[in-house]
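Enquirer: Only the shape, not the letters, is given here:
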């Protein structure tokens, strides 16, 4: 860790340390959908008080990362079929927009080289035997793709953590939401480099629809039952 990274970590508030720690654990699969987030455990793990934990969990509930229910406390959100469909409907539009913007950004040689390098790393992975390496490379590719147009609002509203919850929840079902077929990325990458923004947007949307088709064909046991409404209650 560099001196600047050390300073940045030290300057984070307890709230940010806990919030970022929980989100990182979700990305790394240490917390999984349906898992209870007990306040005493979080207080111990992050060396913070109950008030900080309560504030963080309320914030995460407001953004759809956790649910808070009477007599059960907070737990990582499990998604219904309708919620998964809704998330992917939003991602389809936003990834299409990102691909359109990225297409224009490819006129900058440095930006183009950055995407090409990330695509090359991802393409060199064998998802069946190097799944964790593939996941890291894929996330790096997506992050760069969404960031490359320079649209801060797009980056802000992109539901990355909800997508991660969906992927972890459905991983036991042949990794249906993980897009492990590398051929899924060929058309998307070629379209972004094509200097045709409309083609790039169409390819971005088609890329997400392929995942949606796989996910919606899963059995009901892959999803949380019910209508999908979030229940939010104050923690005591």
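Expert: Happy to help now that I have it. It should be emphasised that the depicted structure is a prediction, and the values quoted were computed from it without experimental measurement.

Enquirer: For the rest of this, base every contact and every neighbour count on C-alpha atoms.
Expert: OK.

Enquirer: where's residue 161, which helix or strand?
Expert: If you go by DSSP states H and E, residue 161 is part of helix 160-170.

Enquirer: Show me what that helix is packed against.
Expert: The elements that helix 160-170 packs onto, with contact taken as 3 or more C-alpha pairs under 8 Å, 6 or more residues apart in numbering; DSSP states H and E, are helix 14-27, helix 81-105.

Enquirer: List the residues that contact the nearest residue to residue 40 once chain neighbours are set aside.
Expert: Computed as C-alpha to C-alpha, 6 or more residues apart in numbering, the closest residue to residue 40 that is not its neighbour in sequence is residue 50, at 7.7 Å. Under the criterion of C-alpha atoms under 8 Å, 6 or more residues apart in numbering, the contact list for residue 50 reads 39, 40, 43.

Enquirer: Take this one as well and set it beside the first:
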């Protein structure tokens, strides 16, 4: 009988790879990275670029938001190329959109703005189920028609919230794609939305997606807690800190209104 084959070298990075999607301990082949690692990196990079440049299918999103009145608006950026070069234009509503909101009903507790941001892919995959989950927890509030905004940045929600007379605005927006995930959605909550609000006046819930990120139910729990605390205290941002009621570390869920 032949001698048993000696064990191969121990990979010290193996346990860490199970705990993160980051690219660690890739190894090398000669002076370069292994071919498989190079191909995986190139595929992730292409996916991220596609997420940035892909247009949002507004009709499909509106259909997925069934049960909610939807207003379709746009920023001052006329196209994707301009949007990427001129962030300032993505923060302001187009003249046509301003006219649309001028004829809309006003006076709401909260307005939801679904914005394509830097990943229309994230919005297409995650915005509708997240919004449905949030509304189930906030159904006792006066909720404005859902706004779907294209070529939009976070601050566009300030214009929308002000025009609708909303006490709060929650912007669901595609986050900048990374090389680990290109489908991550963020939520930005602002009390008393007005043009010129600073980022420090907003609360952010990030990394919402179905591929290992924050789940829709977890994100909706966090958002519902923040919304009710913001309405009670009259603040968001650095003045409103999350505590156990927001993170729900005991596994409990916020009340869901059927």
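Expert: That came through fine. Note that this is a predicted model, so its numbers are computed, not measured.

Enquirer: What would you report as the TM-score here?
Expert: The TM-score (TM-score structural alignment, normalised by the length of the first structure) is 0.26; 105 aligned residues with a C-alpha RMSD of 5.8 Å.

Enquirer: before we move on, back to that, got the helices and strands packed on helix 160-170 of the first structure as TSV, with mean neighbour count and distance to residue 118 of the first structure columns?
Expert: What follows is those, written out as TSV (neighbours: other C-alpha atoms under 10 Å; distance: least, C-alpha to C-alpha, whole Å):
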stretch	mean neighbour count	distance to residue 118 of the first structure
helix 14-27	17	19
helix 81-105	21	14
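
Enquirer: Nearest to residue 156 of the first structure, out of these?
Expert: helix 81-105 (11.1 Å; C-alpha to C-alpha).

Enquirer: ok and that closest one relative to helix 160-170, angle-wise?
Expert: 130 degrees (axes from the mean of the first three to the mean of the last three C-alpha atoms, to 10 degrees).

Enquirer: In the helix holding residue 161 of the first structure, which residues are buried?
Expert: Within helix 160-170 of the first structure, the residues that qualify as buried by neighbour count (16 or more other C-alpha atoms under 10 Å) are 160, 161, 162, 163, 164, 165, 166, 167, 168, 169, 170.

Enquirer: likewise stretch 112-128 of the first structure?
Expert: 112, 114, 115, 116, 118, 119, 121, 122, 123, 125, 127.

Enquirer: Would you agree residue 137 of the second structure is in contact with residue 220?
Expert: Yes: the pair formed by residue 137 of the second structure and residue 220 meets the contact definition of C-alpha atoms under 8 Å, at 7.5 Å.

Enquirer: What is the subsequent helix or strand relative to the one helix or strand residue 109 of the second structure maps to?
Expert: Element membership of residue 109 of the second structure, judged by DSSP H and E, is strand 108-115. Along the chain past strand 108-115 of the second structure, the next helix or strand (assigned with DSSP H and E) turns out to be helix 120-138.

Enquirer: Would you mark the buried spots in that next one?
Expert: Across helix 120-138 of the second structure, burial judged by 16+ other C-alpha under 10 Å covers 120-128, 130-138.

Enquirer: contacting residues for residue 18 of the first structure?
Expert: Contacts for residue 18 of the first structure (C-alpha under 8 Å, 6+ apart) come out as 46, 53, 56.

Enquirer: Surely the second one and residue 39 touch.
Expert: Pointing back at residue 53 of the first structure there. Yes: applying C-alpha under 8 Å, one finds residue 53 of the first structure in contact with residue 39, separated by 6.4 Å.

Enquirer: what do these two both touch?
Expert: Going by C-alpha under 8 Å, 6+ apart, no residue sits against residue 53 of the first structure while also sitting against residue 39.

Enquirer: more neighbours, these two?
Expert: Looking at residue 53 of the first structure and residue 39 with other C-alpha atoms under 10 Å, you find the greater number of neighbours at residue 53, namely 24 against 19.

Enquirer: And the more buried one, how close does it get to residue 88 of the first structure?
Expert: In this view, residue 53 of the first structure and residue 88 of the first structure are 30 Å apart by C-alpha to C-alpha, to the nearest Å.

Enquirer: Repeat that for residue 46 of the first structure.
Expert: 33 Å.

Enquirer: What of residue 153 of the first structure?
Expert: Plainly put, residue 153 of the first structure is 18 Å away from residue 88 of the first structure if you go by C-alpha to C-alpha.

Enquirer: Please confirm that residue 74 of the second structure is located within a strand.
Expert: Yes: Residue 74 of the second structure: assigned to a strand according to DSSP: H, G, I helix; E, B strand; the rest coil.

Enquirer: I'd guessed residue 217 of the second structure sits against residue 133; true?
Expert: Yes: contact between residue 217 of the second structure and residue 133 holds when scored by C-alpha under 8 Å: they sit 6.3 Å apart.
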